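Participant: After the sequence you'll find the predicted model.
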Amino acid sequence: MATLIKLYEENPNPKEIQKIVKIIRDGGLVIYPSDTVYALGCDITNNKALERVAQIKGVKLEKANFSFVCEDLSNLSDYVRQIDTKTFKILKRALPGPYTFILPGNNNLPSVFKKKKEVGIRVPDNAITRAIVRELGNPIISTSIYDEDEVIEYMTDPELIFEKWQSLVDVVIDGGYGDNVPSTVIDLTGDEPQLIREGKGGLEI
């Protein structure tokens, strides 16, 4: 049974952040707020946790397109091949913000993602999520959670999310109502940026 933890973005309680990070370190799954929709995540270095997420999403882990949530651009080189100045300037302008950027992965990717040539990177403009990643010391994965309602694609009410997901995950963070518009996905692996999905982030970057 999951724990529901209330946090305020203006000033996330450090003790609660530590509690959440301990759960994640121990292989727990977390549902957390971002600057777009609520997402399901876990530690990218924990294979068992990654398997659980893939199972929930109904996908094979090696084929799953999970984004990596980083605190900032400083640990980008841990997982991404050398990028040129033009690409870096785009990232610097847009992040933190409601974007997922697809970048060329390097050999340091966790073993289950080794076959992937590309990786989606998120640096959300949300103090709760970034505090978790900072405390953990490495990225968490991000995959959006959907609502079964045909009108609203994503679940936005943390209490309803908790009701639905409490038996599947270990902690649900109540960071207030979420958005129901996902991140804008832009592929930066080619010569020119390519829009994959238009979401909350503007296209002028």
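Facilitator: Yep, it's here.
Participant: For the rest of this, base every contact and every neighbour count on C-alpha atoms.
Facilitator: Noted.
Participant: what's the burial count for the residue nearest to Pro193 when sequence neighbours are not counted?
Facilitator: Residue nearest to Pro193 in three dimensions, not counting chain neighbours: Asp187, with 5.7 Å by CA to CA, 6 or more residues apart in numbering. For Asp187, the neighbour count with other CA atoms under 10 Å is 20.
Participant: And the helices in this protein, which stretches?
Facilitator: Taking DSSP state H, the helices of the chain run over residues 14-25, 47-57, 85-94, 127-136, 158-165.
Participant: here's the one I want to compare it with:
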Amino acid sequence: MHSPQASDINSALDVLRAGGLILYPTDTIWGIGCDATNPAAVERVYQLKGRDQSKSLIVLLDNENKLPGYVTEVPEIAYQLIEYTERPLTIVYSGAKNLAPNLVAGDGSIGIRIVDHAFCTPLLQRFRKPLVSTSANISGQPAPKNFSEISQEIIEGVDYVVSYGQDDHRESQASMVMKLEAGGKFSFLRR
């Protein structure tokens, strides 16, 4: 693998495996990321953002086949929603499992997005674990639409800042968020 982002991915992997935080581009907006199975790393994300722990964070996976590893029961419709959505879609599932407990909402639910992205996908494939992704801003401040809008406080608060995508000044949008219940009933939380 000799792509321009290969060394970037290696550096990000080293930090993630050591329980550190990365600042990275996703299929939506720039995110603060860490190992979604590491409670200490997740705690650092909450502290950096100044975010209330009762507000759960989103998790990224590279393939929907990995969903059953982190969700007790994946409703069949989830696979159709993921396949046919035109925009990045985060689905909130009930019955989260095998994730850091402080990542999961009080009701046991977790938001997961399957990403298709030049940097995230290979990173996730090599990390072989889900990644936390939360907007790269202090809680209550607007989410950055591109790298140039990320505050110095966030940049200095992570252990590694990914180079890939920093020069992309297009305005990104957050994902749609949908809550999916075990019976397949769903509702939009953010369109």
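Facilitator: Good, I have the coordinates. Just so it is clear, the model here is predicted, and its values are computed rather than measured.
Participant: before we move on, the earlier item: and the helices of the first structure, which is most packed in?
Facilitator: Mean neighbour count (mean count of other CA atoms under 10 Å) peaks for helix 127-136 among the helices of the first structure, with a mean of 20.
Participant: corresponding residues in the second structure for that one?
Facilitator: Mapped onto the second structure using TM-score structural alignment, helix 127-136 of the first structure covers residues 118-127.
Participant: need the helices of the first structure in TSV with distance to Gln194 of the first structure, can you?
Facilitator: Conversion of those to TSV gives the following (distance: least, CA to CA, whole Å):
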stretch	distance to Gln194 of the first structure
helix 14-25	33
helix 47-57	26
helix 85-94	12
helix 127-136	26
helix 158-165	33
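Participant: ok, the corresponding residue of the second structure for the residue nearest to Pro193 of the first structure - contacts?
Facilitator: Residue correspondence to the second structure (TM-score structural alignment): Asp187 of the first structure is matched to Lys179. By CA atoms under 8 Å, 6 or more residues apart in numbering, Lys179 of the second structure lies in contact with Ile91, Val92, Tyr93, Phe186, Ser187, Phe188, Leu189.
Participant: What lines up with the second one in the first structure?
Facilitator: Applying TM-score structural alignment, one finds that Val92 of the second structure aligns to Ile102 in the first structure.
Participant: neighbours around its match, how many?
Facilitator: By other CA under 10 Å, 22 other residues sit near Ile102 of the first structure.
Participant: Could you do Gly120 of the first structure as well?
Facilitator: By other CA under 10 Å, 23 other residues sit near Gly120 of the first structure.
Participant: Tell me if I'm right that it and Phe66 touch.
Facilitator: Yes - Gly120 of the first structure lies in contact with Phe66 (CA atoms under 8 Å); the separation is 7.1 Å.
Participant: Perfect, I'm done here.
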